[in-house]
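[1] Got a predicted structure here, sequence first:
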Amino acid sequence: MRIILAPMEGLVDAPIRETLTKVGGIDRCVTEFVRVTHGMLPPRVFYKYAPELHNQSLTRVGTPVAVQLLGSDPVQMGLHGARAAELGATQVDINFGCPAKTVNRHKGGCILMREPELMHEITEAVRKAVPAGVPVTAKMRLGYDDRSMGVACGQALEAAGASEIVIHARSKVDGYKPPAYWEEIARVREAVSAHVIANGEIWTVNDYWRCRKVSGCDDVMIGRGLIARPDLALQIKASQQGEQIPEMSWLEAVALVREYAEVLQGWLEDRYVTGRIKQWMNFLRQGFAEAEAIWPQARKLRDVAPMLACLEQTPETSGKRHQAA
């Protein structure tokens, strides 16, 4: 019954992985995708996206981190899978789920679900190139134009050697609009013997249990829900034991944002740090009434210090979590 932190390009970077895994409850993370094109990427690119490679592919609290690749050239994907393993990756994941227009336009991510044969070639090339002891896994949606390709693509990935398949319960055309079609994940799970992990629209403990029941999956991957509620994984783990623990307060969430900002300031210019904080804040609005209340003011700020001061001077207004619609 594992909980995996989803890769979210431009947001779930190494500092957020460190912050959220320190809160607890997360069993594994996946990096933002490393984009593979024609030439061989130098090691520094892998280390940029996965600095955990310097620590046996673990966060500081010991949570495993998989390196994710995105591309459509089987030869290059195989070479980069091998390079990731050489640099210390303990799991290589392949992105067949990204819905971004720029990614799809360059034949990466979810658009590959129109071609299960190519998905098979890519996965097989990575599996052959990566040492047998390193799992090769994949993340996909239910299809590109509609939700009809899930079974065919899942079977193609399994036949190519993928040991686990994460399925986001929507098509590319569905985007991120509710609902999530967990019942379609169940159809794929029943058609393959590879381990299937459910993903999509898990915002609360109740969502987690409903997703497990409908999809039939024991393991789930959570992205936006964990960004909005940093203690969601802990809450779920407590519920698995039949327990209930106090929810994270707004001031505790602010302390996490501050810690995140301090790490980012060692990497980026302040204006980029503020941008990352705003991205996180935008999700926190769905988890905390206080974040929603200060958002009109916070979104206008450009410097880190005023942004953090804005967060920290906000009294806890309700003590109640927002409930996702």
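    Everything's here; your move. Numbers count the residues shown, from 1 in each chain.
[2] Going by C-alpha atoms from here, please, whenever you check contacts or count neighbours.
    OK.
[3] Could you look up the SS state of Thr137?
    strand (DSSP: H, G, I helix; E, B strand; the rest coil).
[4] Who are the contact partners of it?
    Residues near Thr137 by C-alpha atoms under 8 Å, 6 or more residues apart in numbering: Gln91, Val92, Asp93, Ile94, Ala162, Ser163, Glu164, Ile165.
[5] Can you lay out those as a markdown table showing secondary structure?
    Formatted as a markdown table, the contacts of Thr137 follow (three-state DSSP):
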| residue | secondary structure |
| --- | --- |
| Gln91 | coil |
| Val92 | strand |
| Asp93 | strand |
| Ile94 | strand |
| Ala162 | coil |
| Ser163 | coil |
| Glu164 | strand |
| Ile165 | strand |
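[6] Phe46: which of the residues you listed is nearest?
    Nearest to Phe46 among those: Val92, at 11.9 Å, using C-alpha to C-alpha.
[7] List only buried entries from the contacts of Thr137.
    Buried members of the contacts of Thr137, counted by 16 or more other C-alpha atoms under 10 Å: Gln91, Val92, Asp93, Ile94, Ala162, Ser163, Glu164, Ile165.
[8] Throw those into JSON lines and include distance to Pro179, thanks.
    Output for the buried ones among the contacts of Thr137, formatted as JSON lines (distance: C-alpha to C-alpha, whole Å):
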{"residue": "Gln91", "distance to Pro179": "30"}
{"residue": "Val92", "distance to Pro179": "29"}
{"residue": "Asp93", "distance to Pro179": "26"}
{"residue": "Ile94", "distance to Pro179": "25"}
{"residue": "Ala162", "distance to Pro179": "27"}
{"residue": "Ser163", "distance to Pro179": "27"}
{"residue": "Glu164", "distance to Pro179": "24"}
{"residue": "Ile165", "distance to Pro179": "21"}
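[9] Tell me the one of those nearest Ala66?
    Of the buried ones among the contacts of Thr137, the one sitting nearest to Ala66 (C-alpha to C-alpha) turns out to be Gln91, at 4.8 Å.
[10] The closest one against Val67, yeah?
    Yes: Gln91 is within contact range of Val67, at 6.4 Å (criterion: C-alpha atoms under 8 Å).
[11] wait, what's in contact with Thr123?
    With C-alpha under 8 Å, 6+ apart, Thr123 has these contacts: Pro74, Ile94, Val136, Leu157, Ala160, Gly161, Ala162.
[12] Kindly recompute the last result at 7 Å.
    Leu157, Ala160, Gly161, Ala162 (C-alpha atoms under 7 Å, 6 or more residues apart in numbering).
[13] Then Ile197?
    Ile165, Val166, Ile167, Cys217, Asp219, Val220, Met221.
[14] Run a quick neighbour tally on the residue lying closest to Val12 once chain neighbours are set aside.
    Leaving aside its chain neighbours, Val12 sits nearest to Glu32 (6.8 Å; criterion: C-alpha to C-alpha, 6 or more residues apart in numbering). The number of residues packed around Glu32, counting by other C-alpha atoms under 10 Å, is 23.
[15] here's the one I want to compare it with:
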Amino acid sequence: MLLLAPMEGLLDHSLRDILTRVGGIDRCVSEFIRVTDQLLPPRVYTRIVPELLHGSRTPSGVPVRPQLLGSDPACMAENAARLAELGAFGVDLNFGCPAKTVNRHRGGAVLLDEPELLHDIVAAVRRSVPAGFAVSAKMRLGYADDARAVECACALAEGGAQELVVHARTRAQGYRPPAHWARIADIRRALSDTVLIANGEIWTAEDAERCRQTTGCESLMLGRGMIRDPGLALAIRAAQAGATHADAAPEAVDWPSVRLLLLEFWRQISWRVAPRHRAGRLKQWLSSLRGRYPEARAAFERLRLVQDPALIEAWLFEETRATTTLS
């Protein structure tokens, strides 16, 4: 199973739509929905996860699981029950966000110093939703260090989490390589009956295989690797079947095809993003694509100082016509 990671400020429903169109992803997890001290109205959920209005699936049919972030067991439970009422494809609980603002308000990775609270949150959520409603959680290896990684994972599983995604770094380690996959293997040995999903530093199909071999996890969550290379999930599946990345789906990974994805992404953000922010959103993704496509590096340099949406749009249509003609 290959999951698309939640990435606050980047991987929203528009990019979920685009990336799941390419293929290879089995399920998505949404950006976190912040829960503090009240039951949120349905419009908050559907603003962040509009897929809830369409069977909790992207337009290409891939399920989306909303993610909650908070520290109050009763309030988290109440909001999870609301998600069940809205027809969500389960609920995911965030215990991995490293953002300072979030952590200062007792959310995300800072809770990894309180395994008992982790257990209580998951247990309260589990009690509040129907028996068949999936409850999963995402964690890092710890906050300042990974000394309590296994203890935290066990607390989540004992609380009732059916699946557990482990990002193989502590909050203190941020996103600096390497990912410490061997620590996920320690959790795997302690939780043989829980679905464990490995996350962190999976950029290629070769990385995916090494991660599986090291962690003992068949399932993986892909984040920055999918943003950089929209064909990564297909490449991983092809490698398992003995094919190369190009053999898997050349139309999904070559630059002309990525240009069409960029154009569709631009169309979507133009419908809902204020003009002054549109160029930034497109360049944010284009910047990530530079790691995989030389053409993206050239495009980013050309557009780096451009803020006018009309100029961005003219460039997109001009280049798309050019690449379509050449192909």
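    Received it, and whenever you're ready, just let me know what you need. For clarity, every value in this text was computed on a predicted model and none was experimentally measured.
[16] Could you tell me the TM-score of the two chains?
    Remark: TM-score between the superposed chains equals 0.94 [TM-score structural alignment, normalised by the length of the first structure]; 315 aligned residues with a C-alpha RMSD of 1.5 Å.
[17] circling back to that earlier point, neighbour-wise, which one of the contacts of Thr123 of the first structure leads?
    Neighbour max across the contacts of Thr123 of the first structure (other C-alpha under 10 Å) = Leu157, 29 neighbours.
[18] Can you give me the distance of that one to Met119 of the first structure?
    7 Å (C-alpha to C-alpha, to the nearest Å).
[19] okay, and the common contacts of these two?
    With C-alpha under 7 Å, 6+ apart, Leu157 of the first structure and Met119 have no common neighbours.
[20] can you tell me which of the contacts of Ile197 of the first structure lies nearest to Gly10 of the first structure?
    Met221 (17.8 Å).
[21] Spatially nearest residue to the counterpart of that closest one in the second structure (excluding sequence neighbours)?
    Residue correspondence, TM-score structural alignment: Met221 of the first structure in this structure matches Met221 in the second structure. Once flanking residues are discounted, Met221 of the second structure sits nearest to Leu3: 4.5 Å by C-alpha to C-alpha, 6+ apart.
[22] Check the burial of Cys75 of the second structure by counting its neighbours.
    Neighbour tally, Cys75 of the second structure, other C-alpha under 10 Å: 20.
[23] residues in contact with it?
    Asp37, Gln38, Leu39.
[24] one more time with 8 Å
    Contacts of Cys75 of the second structure by C-alpha under 8 Å, 6+ apart are Val35, Thr36, Asp37, Gln38, Leu39.
[25] Wasn't it part of a strand?
    No: checked against three-state DSSP, Cys75 of the second structure lies outside a strand; its state is helix.
[26] Please report how far it lies from Ile48 of the second structure.
    Taking C-alpha to C-alpha, one finds Cys75 of the second structure at 19 Å from Ile48 of the second structure.
[27] cool, Leu303 of the second structure as well?
    Taking C-alpha to C-alpha, one finds Leu303 of the second structure at 28 Å from Ile48 of the second structure.
[28] Just tell me what Ala253 of the first structure corresponds to in the second structure.
    Match for Ala253 of the first structure (TM-score structural alignment): Val258.
[29] Next up, the contacts around the spatially most central residue of the first structure.
    The centre of the first structure sits closest to Ala6, judged by C-alpha atoms, centre = their mean, with a distance of 1.5 Å. The neighbourhood of Ala6 of the first structure, defined by C-alpha under 8 Å, 6+ apart, consists of Val12, Cys29, Val30, Met221, Ile222, Gly223.
[30] how about stretch 294-306 of the second structure, aligned to which bit of the first structure?
    By TM-score structural alignment, stretch 294-306 of the second structure lines up with residues 289-301 in the first structure.
[31] List the buried residues of the matching stretch.
    Ala289, Glu290, Ala291, Glu292, Trp295, Ala298, Arg299, Leu301.
[32] Pull the number of nearby residues for the spatially closest residue to the third one that is not a sequence neighbour.
    Looking back up the chat, that one is Ala291 of the first structure. Once flanking residues are discounted, Ala291 of the first structure sits nearest to Arg285: 4.7 Å by C-alpha to C-alpha, 6+ apart. Arg285 of the first structure: 20 surrounding residues under other C-alpha under 10 Å.
[33] any idea how far Arg285 of the first structure is from Leu301 of the first structure?
    16 Å.
[34] How about Ala162 of the first structure?
    Ala162 of the first structure is 45 Å from Leu301 of the first structure, by C-alpha to C-alpha.
[35] and if you look at Cys153 of the first structure?
    Taking C-alpha to C-alpha, one finds Cys153 of the first structure at 44 Å from Leu301 of the first structure.
[36] Ok, Thr37 of the first structure next?
    With C-alpha to C-alpha as the criterion, Thr37 of the first structure and Leu301 of the first structure are 37 Å apart.
[37] what's the answer for Ile197 of the first structure, then?
    From Ile197 of the first structure to Leu301 of the first structure the distance is 39 Å (C-alpha to C-alpha).
[38] just His38 of the first structure next, same as before
    From His38 of the first structure to Leu301 of the first structure the distance is 40 Å (C-alpha to C-alpha).
[39] Kindly report the same for Ser193 of the first structure.
    Distance from Ser193 of the first structure to Leu301 of the first structure, by C-alpha to C-alpha: 50 Å.
[40] repeat for Val136 of the first structure
    Distance from Val136 of the first structure to Leu301 of the first structure, by C-alpha to C-alpha: 42 Å.
[41] Glu201 of the second structure should be in a helix, yeah?
    No: counting by three-state DSSP, one finds Glu201 of the second structure to be coil, located in no helix.
[42] ok, and the closest non-adjacent residue to it?
    Closest to Glu201 of the second structure by C-alpha to C-alpha, 6+ apart is Ala179, at 5.9 Å.
[43] Now do the same for the one you found: helix, strand or coil?
    Assignment for Ala179 of the second structure (three-state DSSP): coil.
[44] ok, now Ile167 of the first structure?
    With three-state DSSP as the criterion, Ile167 of the first structure reads strand.
[45] contacting residues for it?
    Here Ile167 of the first structure is in contact with Lys139, Met140, Arg141, Leu142, Ile185, Val196, Ile197, Ala198, Asn199 (C-alpha under 8 Å, 6+ apart).
[46] Would you quantify the distance from it to Gln265 of the first structure?
    34 Å.
[47] Also Asp13 of the first structure?
    Where Gln265 of the first structure is concerned, Asp13 of the first structure sits at a distance of 14 Å (C-alpha to C-alpha).
[48] Then Ala233 of the first structure?
    27 Å.
[49] show me where the second structure has strands.
    Taking DSSP state E as the criterion, the second structure carries its strands at 2-4, 27-34, 64-69, 91-95, 135-140, 163-167, 195-199, 219-222.
[50] To what extent does the fifth one diverge from the first structure after superposition?
    Between strand 135-140 of the second structure and its aligned stretch in the first structure, the superposed structures give an average distance of 0.3 Å (mean C-alpha distance after the TM-score superposition for the first structure).
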